[in-house]
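Colleague: Build me a structure from this.
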Amino acid sequence: MIRLATTFLPRVSQGFPMTNRYQDFAKMIDHSLLQPTMTVDQLEAGISLALEYDVASVCIMPYYLKRCAERLAGSTVKASTTIGFPHGVQTTQVKQREAEQAISDGCEELDFVVNISKVLSGDWEFVSAEIEAVTKIAHDAGQAVKIIFENCYLDDAQKIRLCEICNDLNVDWVKTSTGFGTGGATLEDLKLMRTHANANVQVKAAGGIRDFEGLKAVRDLGVTRCGASRTKDILDACRTELGLSPIA
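Modeller: Presented below is the predicted three-dimensional model:
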């Protein structure tokens, strides 16, 4: 199996307290609140759940980001949102403006969709320039960026080329999917991305991580983040396995 450097993925040790071991897994999860049919009440409940389970971040629809960031203030849960979602076909200028607005609204991590059409067309100069433009906005503000490939539409050579571009631009994460394409994260894609991304570039799985066994499996491949909507089920199972009391 491919392993990630321990700077990103500390091994779960029998010597650590159970609560620390729980956090190793909880801090892998970006709780996803991106379904366009979700009501405000559901978004508020989702933010509350993320706080209760102390996950890594809440990835929420852009229009509700500011409210989300206000609720997460003072916690260890970050506010995140999407840029160019879900198809990546907005103009670069629109994506830049989205990124600026997100940061103004309190975003700490930006999940950015590449222009899939340009990737499939082999216009790597355009793809690189656009990733660079949005990454610069995020990094200049001291925030992180995750680059979404949407692997279900790509061949391995295209995925590898995207990893190489992201290495050159020093992005924070490469990410498999939006969760809105024809497929989500696969173990094969995660292995490929971990192999071709530099050690300082982390890997995020999105789409298809539905239980604690799945979370452990991708962790073993070097994945440090997972987009998940079934956060409660995953982390309840985690707490049970670690012998921790359930979260009320």
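Colleague: Please count neighbours and contacts with C-alpha atoms only from this point.
Modeller: OK.
Colleague: Give me the contacts around stretch 110-124.
Modeller: Identification of contacts with stretch 110-124 by CA atoms under 8 Å, 6 or more residues apart in numbering yields 80-90, 99, 102, 126-127, 130-131, 138, 143-150, 154, 158, 178.
Colleague: any chance you could map the helices in the protein?
Modeller: 18-26, 40-53, 65-72, 92-104, 116-121, 124-140, 156-169, 187-196, 212-220, 231-242 (DSSP state H).
Colleague: Give me the helices and strands touching the third one, please.
Modeller: Contacting helix 65-72 under the criterion 3 or more CA pairs under 8 Å, 6 or more residues apart in numbering; DSSP states H and E are the following elements: helix 40-53, strand 78-83.
Colleague: Let's have those in JSON lines, adding mean neighbour count.
Modeller: Output for those, formatted as JSON lines (neighbours: other CA atoms under 10 Å):
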{"stretch": "helix 40-53", "mean neighbour count": "16"}
{"stretch": "strand 78-83", "mean neighbour count": "27"}
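Colleague: Which one of the ones you listed lies nearest to residue 217?
Modeller: Across the helices and strands packed on helix 65-72, residue 217 has its closest neighbour in helix 40-53 (20.4 Å, CA to CA).
Colleague: For the closest one, which outside residues touch it?
Modeller: Applying CA under 8 Å, 6+ apart, the external contacts of helix 40-53 come out as 26, 31, 33, 57-58, 68, 71-72, 75, 77, 232, 235, 247.
Colleague: OK, contacts around residue 95?
Modeller: Contacts of residue 95 by CA under 8 Å, 6+ apart are 83, 84, 134.
Colleague: Could you measure from it over to residue 181?
Modeller: For residue 95, the distance to residue 181 (CA to CA, to the nearest Å) stands at 19 Å.
Colleague: cool, and residue 237?
Modeller: Using CA to CA, residue 237 is found at 27 Å from residue 181.
Colleague: Here is a second sequence; please produce its structure as well for comparison:
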Amino acid sequence: MHFENFIDHSLLKPTATDKDIIQLCTEALHYNFYGVCIHGCHIALAKNLLKDSKVRVVSVVGFPLGAMSTKAKVNEAMDYIELGTNELDMVLNIGWLRSGNYLAVQEEIRQVKEVVGNNVLKVILETCYLTDTEIITTSKIAVGAKADFVKTSTGFGSRGASFEDVVLMKKAVGNKIKIKASGGIKDAVTAKNYIDLGVARIGTSSGVAIVTNQN
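Modeller: Just a heads-up that it's a prediction; the model follows:
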């Protein structure tokens, strides 16, 4: 299986240095990963390193908690699009969702997608904090807000992705939008199992291990 076509090679640690980002992009180029997923402060560096390649630059909005204002998320998204990021992974407002403020959650996603435009917007559900019903509800909200993907996790919650989460998300979105599994995916067997469930993208810091079949 060509895992490289699915992998967002990720480095979202707050301690990431320029040297670390250079290594990340070098690996992405070598293995022809789909994209690199980085914080906004590294977009310019990554764009420069990847400018003559097909590797996409993916950045994160409202990360990792999702609890800032809608205006802050919209402005962050706008800034990163102007800097040249190709895709954005946005953390939804988990507190609003769990309060039943579904319209506010959907409107926030809609506003961010409006500034993202034709670029890809993934909505991070942070499934570790949600019930099965909330996972299904939120996935449907993301569809209604015209997002391009739903994503399981930030990697900073109490756990990462699970097969059960993805089954629920797939049940909710069908083929209307895509699914990204992220958090704790470290080997080729696990990655293949997610892809077999219908996942279109894998977010991982273990991309090299996955494509070289290491554990």
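Colleague: just to revisit the earlier point, just the buried ones from the contacts of stretch 110-124 of structure 1?
Modeller: Buried by 16 or more other CA atoms under 10 Å: 80-90, 99, 102, 127, 130-131, 138, 143-150, 158, 178, out of these.
Colleague: Quick one: neighbours of residue 21 of structure 1, just the number.
Modeller: For residue 21 of structure 1, the neighbour count with other CA atoms under 10 Å is 19.
Colleague: residues touching the equivalent of residue 134 of structure 2 over in structure 1, list them.
Modeller: Counting by TM-score structural alignment, residue 134 of structure 2 lines up with residue 158 in structure 1. Contact analysis of residue 158 of structure 1 by CA under 8 Å, 6+ apart lists 119, 120.
Colleague: returning to that earlier point: so can I have TSV of the contacts of helix 40-53 of structure 1 showing distance to residue 204 of structure 1 and neighbour count?
Modeller: Shown next, in TSV, are the contacts of helix 40-53 of structure 1 (distance: CA to CA, whole Å; neighbours: other CA atoms under 10 Å):
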residue	distance to residue 204 of structure 1	neighbour count
26	14	25
31	13	27
33	16	21
57	13	27
58	14	31
68	22	27
71	24	16
72	22	20
75	22	9
77	17	24
232	19	18
235	18	23
247	26	11
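Colleague: Turn those residues into JSON lines, columns for distance to residue 202 of structure 1.
Modeller: Shown next, in JSON lines, are those (distance: CA to CA, whole Å):
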{"residue": "26", "distance to residue 202 of structure 1": "17"}
{"residue": "31", "distance to residue 202 of structure 1": "18"}
{"residue": "33", "distance to residue 202 of structure 1": "22"}
{"residue": "57", "distance to residue 202 of structure 1": "15"}
{"residue": "58", "distance to residue 202 of structure 1": "18"}
{"residue": "68", "distance to residue 202 of structure 1": "25"}
{"residue": "71", "distance to residue 202 of structure 1": "27"}
{"residue": "72", "distance to residue 202 of structure 1": "24"}
{"residue": "75", "distance to residue 202 of structure 1": "23"}
{"residue": "77", "distance to residue 202 of structure 1": "18"}
{"residue": "232", "distance to residue 202 of structure 1": "24"}
{"residue": "235", "distance to residue 202 of structure 1": "22"}
{"residue": "247", "distance to residue 202 of structure 1": "29"}
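Colleague: Export the helices of structure 1 to TSV and append columns for distance to residue 205 of structure 1.
Modeller: Listed next are those as TSV, based on distance: least, CA to CA, whole Å:
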stretch	distance to residue 205 of structure 1
helix 18-26	14
helix 40-53	18
helix 65-72	22
helix 92-104	22
helix 116-121	18
helix 124-140	19
helix 156-169	14
helix 187-196	7
helix 212-220	8
helix 231-242	14
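Colleague: Tell me how many other residues crowd the aligned partner of residue 170 of structure 2 in structure 1.
Modeller: Matched by TM-score structural alignment, residue 170 of structure 2 corresponds to residue 194 in structure 1. Counted with other CA under 10 Å, the neighbours of residue 194 of structure 1 add up to 22.
Colleague: Make sure residue 194 of structure 1 is actually in contact with residue 222.
Modeller: Yes: here residue 194 of structure 1 reaches residue 222: they are 6.7 Å apart, a contact under CA atoms under 8 Å.
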